[in-house]
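[1] structure, please.
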Amino acid sequence: MATKKDSNVPAQPGNDKTENLAPHTADASGEFMNTNTGLRINDDQNSLKAGERGATLLEDFMLREKITHFDHERIPERIVHARGSAAHGVFKVYKPMAELTKAGFLNDTSIETPVFVRFSTVAGSRGSTDLARDVRGFAVKFYTQEGNFDLVGNNMPVFFIQDAIKFPDLVHAVKPEPDNEMPQAASAHDTFWDFISLMPESAHMIMWAMSDRALPRSYRMMEGFGVHTFRFVNAEGVSSFVKFHWKPLLGVHAVAWDEAQKISGKDPDFHRRDLWDAIESGNFPEWELGVQIVAEEDEFKFEFDLLDPTKLIPEELVPVQRIGKLTLNRNPDNFFAETEQVAFHLGHLVPGIDFTNDPLLQGRLFSYTDTQLSRLGGPNFQEIPINRPIVPVHNNQRDGHMRQTINKGKSSYGPNTLGGGYPLQAKASEGGFTSYPERVDARKVRARSKSFFDHFSQARLFFNSQSDPEKNHIVDALSFELGKVKAVSIRERMLGILSMIDKNLAAEVSFALRIPVPQDPELPVNHSIPADGDPADYDSLIVESSLTSSAALSMANTPKESIATRKIAFLAADGVDEKSLLAVKNVLESEGAVVEIIAPRRSYIISESDVQIPVDQSFLTAASVLFDAVYVPGGTNSVATIEADADAVHFLNEAFRHCKAVAADASAMQVLEGTYFAKKIPADFSDETVIKEGIVVSDDAEKLARQFVLAIAQHRFWEREKSRKIPA
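    Okay, here's the model as predicted:
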C-alpha cells in the first residue's frame, strides 16, 4: 500500500469563502454578450425567421438555448423552508475547546471560519409572507479546514414529533389542505389541529409555536437552536452530549399578532429586507454560539430523555456556555445561485462532532440527501459553488448529472495500484473521521422508549415560565387558531389536551371558543401507537417537573440595553422646529438607531428656519408597523399639519396599540390630544420629562431624547393591552 508523500499534500486552502466563490462569479460589466459556449452574439433582440414576417426557423440555436434555459430556470421548491433569506459571515471561537471536542474550528482562535447562514419560514411557499405564525429555520454552514459542518436548526429548541417516520404526516397536516390548497403559510385550519390533537407529543412545541417566538421582530433578534442532542468527541475519544444554541446580541424580540398581519400586507418581505438592509448599512448581525454540555455518565440523571427532540434541557439545570461569535457581514451576490441552491445536511460533520440515537435526527439524515438529489438535479449538488468546501475534494465518486470536476488518471476505485493507491484513507490522527464507538446491544423493534411518554411537563414548564402578557398572547393565539377550525370535535379534543398542560389555559381558551373543557380528555390521548399496541401503554401521564419555571424561556428576560438598528419614525411637515428634530435625531443615531422622516409628501420639508430637510417616506408609503417607535417634533405649522392629517393620527394610534414607545415635543401636545391614548398623559408635564407606559413628552429635547432611548430599549410596553383592553 502506498504511503502519503509530502509532494501530495495539497497547499493550505484559503480560508475565505469569497475567494472560493470568485472563480465561479461572473460580472458582465464592459463585456460582449455570448452564448453558453462562448460564441459572441450579434443580435439578441430578434429570432431567426424565413423573411421579416415569415416563420421562425428551427435552426435558430441561440433562440433554443435561451428559451430552454428560461424554461428550466426554476428548480423544485423546498417542501419545507421554501421561503428563505441568507447571508455570508464568519465565526470565531473564543477559546480552545480541546477538552470537549477535537473539531478544528472550535480550537483554533487565530482563524475566522467562513459561514453561510439561511433563515426561513417552514410551512409557506416561496411566495408567502415573512410574518406568518411559524417556526423559523436557522441553518449555518461552516466552511472549515476539515470540511463543511452544517448546524441545521430552528428558532425553537424542540420539535413537534419524536420520530422521523411521522415527519411526512406533520408536513402534510400543516400544509394547505389538499382539496382546496388553502390556507397558505398558516396552521389555523382543520387538518393541522386534527393531527396535533391526536399527537400529544406535540404539546410542548405547540406552546412555542403559539407564543411570541413564532413572530420574531427580525431574524437578527431571534435565537437559534440545534434542536437535537449531538455528541462532542475529544482527541482521546471521550464523548459528551451537547445542545447547540445561538444567542442574538440584540436580544430576543417579537412583533404583535395584529401587527404581523398588517406587515404581511404592507411589506411581506419585512424580514428579508431587514436582514439585507442591516448588512448593507454595516450593522452586522451577531450571535454567540452557546453549548450545553452533559457528561456521558449523566445521560440518565434528568426527568426527561436527552434523546427526545420534544424536550429541552432547562438552563437552570445545565447552563449555556458561550464559546464563540457569529457575524454576518456580506449579502449574497445572487439569490438563486447562493440562497436557493445552498444545500444543508445534518450529515455534514467534522471530526469531533457526532450523532446520537435521537430517532428524529436519524431519520432526517436520510431525508436531507434524498431531498437534495431531487431538488438540485442529482448527486453532484456538492459541486455547486455555494456548497463547495474550502478544502480540496479527492475521492472515487465520478460522473453523474451536471458533474463539474474533470478528474484525471486511470483509477476511480480503491484499492488500486495504477493510481499509486491514491486517494488514501486518512488515519484518525491525520484528521480522518471516525464514528463514536457507541455500544449497541438490542433487539430490532418498532417502538418508543417509555422515557419518551411524558408529553406535558415541559409544555407546562414553558407556559408557567412566560410573563403575563406572553401568557395572554398564547391564549389569544390558541383561540384564534382553534377558532378557525370547523370541526367541533377537534376543538373539543384540543381543549382536553390543553387541560393536561394547564387548566387555567384550557379554561381561557374554552371561554373564547364558547366550548366547555371536557371533564376528561378523549381516550386514547395518544393515537401514535402500533396497530397491535395497547393504548393504555402509550397514553401520556400527568407528570410534574421538579422545576416549575425557567427564566430563560421568557422573552421578557432578554437584554434590553440597546436600540441599535431600531427604526424610528419622525412625523413632520413644513414648519417643523429644526432644533427639536435634530436634537432627538442626533441622540438616537448616536445610539445606533435608524431615523426616517415621514411627511405628507415625499422629497423634502422646509423647517421654521427655512432649511430643507430630506423626507424618507410619505404617509402614503409608510406605516407604523414597519417602525419600532414614533416621535413628533415641535414647530407650529408642522404640528398643525400633522394634527389635521388622518394618516398621521392613525400612525400614532396604531403604534400605541402595538405597545411601542411614542414621544413628542411638548409643543406637539395638540397632536397627541387627537389620539385615543391622550388620557395616558398627565396634564402637567412642563417641568419634568414624563414616561408612562412608553409615552415620553418634554419641552427639553435633550432630556426627552435620553428618556426616549430608554423607552425604545424596552421594546414594547405590553401592559397597555390589559389595562386599556387593546389587543395587539
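
[2] drop to CA atoms for contacts and neighbour counts, all remaining ones
    Noted.

[3] so which residues of the stretch 351-500 of the chain form strands?
    Per DSSP state E, counting those that start in this stretch, the stretch 351-500 of the chain carries strands over the ranges 353-354.

[4] what ranges does it have for its helices?
    Per DSSP state H, counting those that start in this stretch, the stretch 351-500 of the chain carries helices over the ranges 359-375, 457-465, 468-483, 488-501.

[5] make sure Val90 is actually in contact with Glu112.
    Yes: contact status for Val90 versus Glu112: in contact at 5.7 Å, counting by C-alpha atoms under 8 Å.

[6] of those two, who's got more company?
    Between Val90 and Glu112, counting by other C-alpha atoms under 10 Å, Val90 is the more crowded of the two (22 against 19).

[7] gap between the more buried one and Tyr143?
    Plainly put, Val90 is 9 Å away from Tyr143 if you go by C-alpha to C-alpha, to the nearest Å.

[8] pull up the overlap in contacts between these two.
    Residues touching both Val90 and Tyr143 (C-alpha atoms under 8 Å, 6 or more residues apart in numbering) are Thr113, Pro114, Val115.

[9] just these: which are in strands?
    Mapping the shared contacts of Val90 and Tyr143 onto strands (DSSP state E) picks out Thr113, Pro114, Val115.

[10] the second one: neighbour count?
    The reference is to Pro114. 22.

[11] and for the most centrally placed residue in the chain, nearest residue in space, chain neighbours not counted?
    The residue lying closest to the centre of the chain (C-alpha atoms, centre = their mean) is Arg136, at 3.8 Å. The shortest distance from Arg136 to any non-neighbouring residue, by C-alpha to C-alpha, 6 or more residues apart in numbering, is to Thr121 (4.7 Å).

[12] to compare against the first, here's the next sequence to fold:
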Amino acid sequence: MSDENKKLTTSWGAPVGDNQNSITAGSRGPTLIQDVHLLEKLAHFNRERVPERVVHAKGAGAHGYFEVTQDLSNYSKASFLSEIGKRTPLFIRFSTVAGELGSADTVRDPRGFAVKFYTEEGNYDLVGNNTPVFFIRDAIKFPDFIHTQKRHPQTHLKNPNAVWDFWSLSPESLHQVTILMSDRGIPATLRHMHGFGSHTFKWVNAEGEAVWVKYHFKTEQGVKNLDVELAAKLAGENPDYHTEDLFNAIANGDFPAWKLSVQIMPLEDANTYRFDPFDVSKVWSQKDYPLIEVGRMVLNRNPENYFAEVEQATFSPGAFVPGIEASPDKMLQGRLFAYSDAHRYRVGANHNSLPINRPQAEVNNYQRDGQMRSDSNGGSSVYYEPNSFSGPTESAQNKPAAYAVSGEADSVAYDHHDHYTQAGDLYRLLSEDERTRLVEAIVGAIKPVEKDEIKLRQIGHFYKADPEYGTRIAEGLGLTVPQVV
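    This is a model prediction of the structure:
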C-alpha cells in the first residue's frame, strides 16, 4: 500500500474517521465518552514518559494563601469565596511545557500556572497557563500537538519541521503562536508574569443560578520579559534561573503576589457572542465583560522537600468544589479526564492521599486499595454503596447545575472558524519595537524548516491576521506572500 493510501487507525487496527474533532453533542458539546478514539489517544499519551510528567516536567512551586477582597457570593456558592478577608491556604506550581525535567527555565515556551486551593469543601485546582488562550481547541489534537514539541524519534532532536507543519495545518493556533513569539514568550521570572485559567468555567450560586467565568491572575510585580540573547545566555549558565529566583525571593521575605479577577458572562450570552465563548483559542473582550476583582494570592513559604511537594503535587482541572463547575469547552472536557489519569499512572491511584495533595476537608468514599495506600484504607467500614450500614451518601444539593445541550452526536468542529481577527488585533496592539522583535523571533524559528510549502502556508495565516504581519515575515524568509492568500 502506498503512503498516500495508508489509513490512520486505532491501536486495535480500526480505521479512524475523524482525527480533528472529538464526538460531541452538537457543535458546542459537551464531549461524549463514547468517543473511544479520543480516550485511547489521551490515555496512551499519558503513558508515554516514565516517570516525569509528559508535559510541564520542569517546574517550581511554593505555598501561600488566597484572600478574598470582594464578595462575589451572588455568583458562586464556593465557600472559599464566601466572605471578604477569608484566607485559604494554597500551593502553586509554575512550569515550562515542552522541556524535560532538566531543561532550561528561560526557553521560549508557555508557562504552566497551576493553583491548588485547600478549601473546607475539598481541594479546588485551577490549572492554567500564563496565556489566556491555547494552540488548539479540541483535546483530540493534544497528543499530536505535544509530539511536535518533543524530540524527533530518529534524531532525538527538536524538530522545527514538525512544529510549523502542525501549526500551519492548525490555523486555530495563530493567536497563541503570536503570544508565544512575542516578548511575553520568555518571562523575566515566574514572579513577573500573569496567570490565566484560560478555559471558560461555570459558577453557580446558592440559588442554583449560573454564569460563565474566566480567571485572570495579574502579577503585582509587573510584567517583565527577557531579551532573547540574555535568555539564551542564562539557559547555558544557569538553566534553573527561574526556580532559583522564586525560591530566593520567598526566602528573603519578598513575597510575590497576584490579584485574581474574573470576567463574568450571563449564560444566554454564549449563544449570541461574536466568538464562541467556549473556544479556548479565543478571548472575551474586556470591553464586553470587564474584569471584576475577587481576591489576592500571596506566596510566602518555600517547599521543604522538592520531590515530596513540587514533583508529587498533582493538579486536575476536574478538581471542583461546590459552586464551580465545567463548561462545554472541548479542550477542558478532555483535560477533565487526561490530568487525573496521568496522575494515576505517574504517581499512583492514591495520589490524592499524599500530604501535598491531601484535602483539609474530611474524605469519605468507597475507594479502596491500590498502590501506595498510606492511610487506614477505610478500616473495617462499609466498602460499597448503597448500603444499610450508615455509610456516606450523596448530597443532592451538590449536583452540578444543569445546562441545555442539543444537536446530533458527531465529530464536529466549533461553529466559528475566525482564527485571524484576534491574532491580528494583538499584532496591531504591539508597538513598532515589539512587532520587530516578534517578526525576528518568528523568522528565526521558521528558517530551519525544510519545506517552503510549510513556510508559505504559515505566512498565509499571518497575512490573513494582518497584511503587514504576513508580509514582514515573508520578507524575512526571502519569500513572497502566496497569491492565493
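
[13] hmm, back to that, gap between the counterpart of the residue nearest to the centre of the first structure in the second structure and Gly59 of the second structure?
    Under the alignment (TM-score structural alignment), Arg136 of the first structure maps onto Arg111 of the second structure. Here Arg111 of the second structure is placed at a distance of 9 Å from Gly59 of the second structure (C-alpha to C-alpha).

[14] can you list residues touching both of those two?
    Common neighbours of Arg111 of the second structure and Gly59, using C-alpha under 8 Å, 6+ apart, are Phe94, Ser95, Thr96.

[15] in the second structure, point out the residues matching the helix or strand containing Glu259 of the first structure.
    Using DSSP states H and E, Glu259 of the first structure maps to helix 257-266. Per TM-score structural alignment, the counterpart of helix 257-266 of the first structure in the second structure is residues 228-237.

[16] mind listing residues that contact the matching stretch?
    With contacts defined as C-alpha under 8 Å, 6+ apart, stretch 228-237 of the second structure is touched by Ala104, Asp105, Thr106, Val107, Ile186, Tyr241.

[17] nearest to Thr393 of the second structure among those?
    Proximity of these to Thr393 of the second structure (C-alpha to C-alpha) peaks at Asp105, which lies at 46.3 Å.

[18] what separation do you get for that closest one and Ala423 of the second structure?
    26 Å.

[19] with Ala338 of the second structure instead?
    28 Å.

[20] quick one, which of the two is more surrounded?
    Neighbour totals were compared for Ala338 of the second structure and Ala423, and Ala423 leads with 26 against 23 (other C-alpha under 10 Å).

[21] map the more buried one onto the first structure.
    Ala423 of the second structure maps onto Ala459 in the first structure, by TM-score structural alignment.

[22] thinking again about what came up before, by neighbour count, which of the contacts of stretch 228-237 of the second structure wins?
    Within the contacts of stretch 228-237 of the second structure, neighbour counts (other C-alpha under 10 Å) peak at Asp105, which reaches 28 neighbours.

[23] who's in contact with it?
    Neighbouring residues of Asp105 of the second structure by C-alpha under 8 Å, 6+ apart: Lys58, Thr96, Ala235, Pro239, Asp240, Tyr241, His242, Thr243.

[24] residues near the third one, how many?
    Going back to what we said before, that points to Ala235 of the second structure. 17.

[25] which residue in the first structure aligns with Ile459 of the second structure?
    Ile459 of the second structure maps onto Leu495 in the first structure, by TM-score structural alignment.

[26] next, count neighbours for that match.
    Neighbour count of Leu495 of the first structure, defined by other C-alpha under 10 Å: 28.

[27] next up, the contacts around it.
    Going by C-alpha under 8 Å, 6+ apart, Leu495 of the first structure touches Ala506, Val509, Ser510, Val517, Pro518.

[28] shouldn't the match of Arg136 of the first structure be in contact with Val127?
    No: Arg111 of the second structure lies out of contact with Val127 (C-alpha under 8 Å); the separation is 11.1 Å.

[29] what's Ser95 of the second structure aligned with over in the first structure?
    Aligned partner of Ser95 of the second structure by TM-score structural alignment: Ser120.

[30] point me to the residue sitting farthest from the middle of the second structure.
    Largest centre distance within the second structure, by C-alpha atoms, centre = their mean: Ser388, 42.6 Å.
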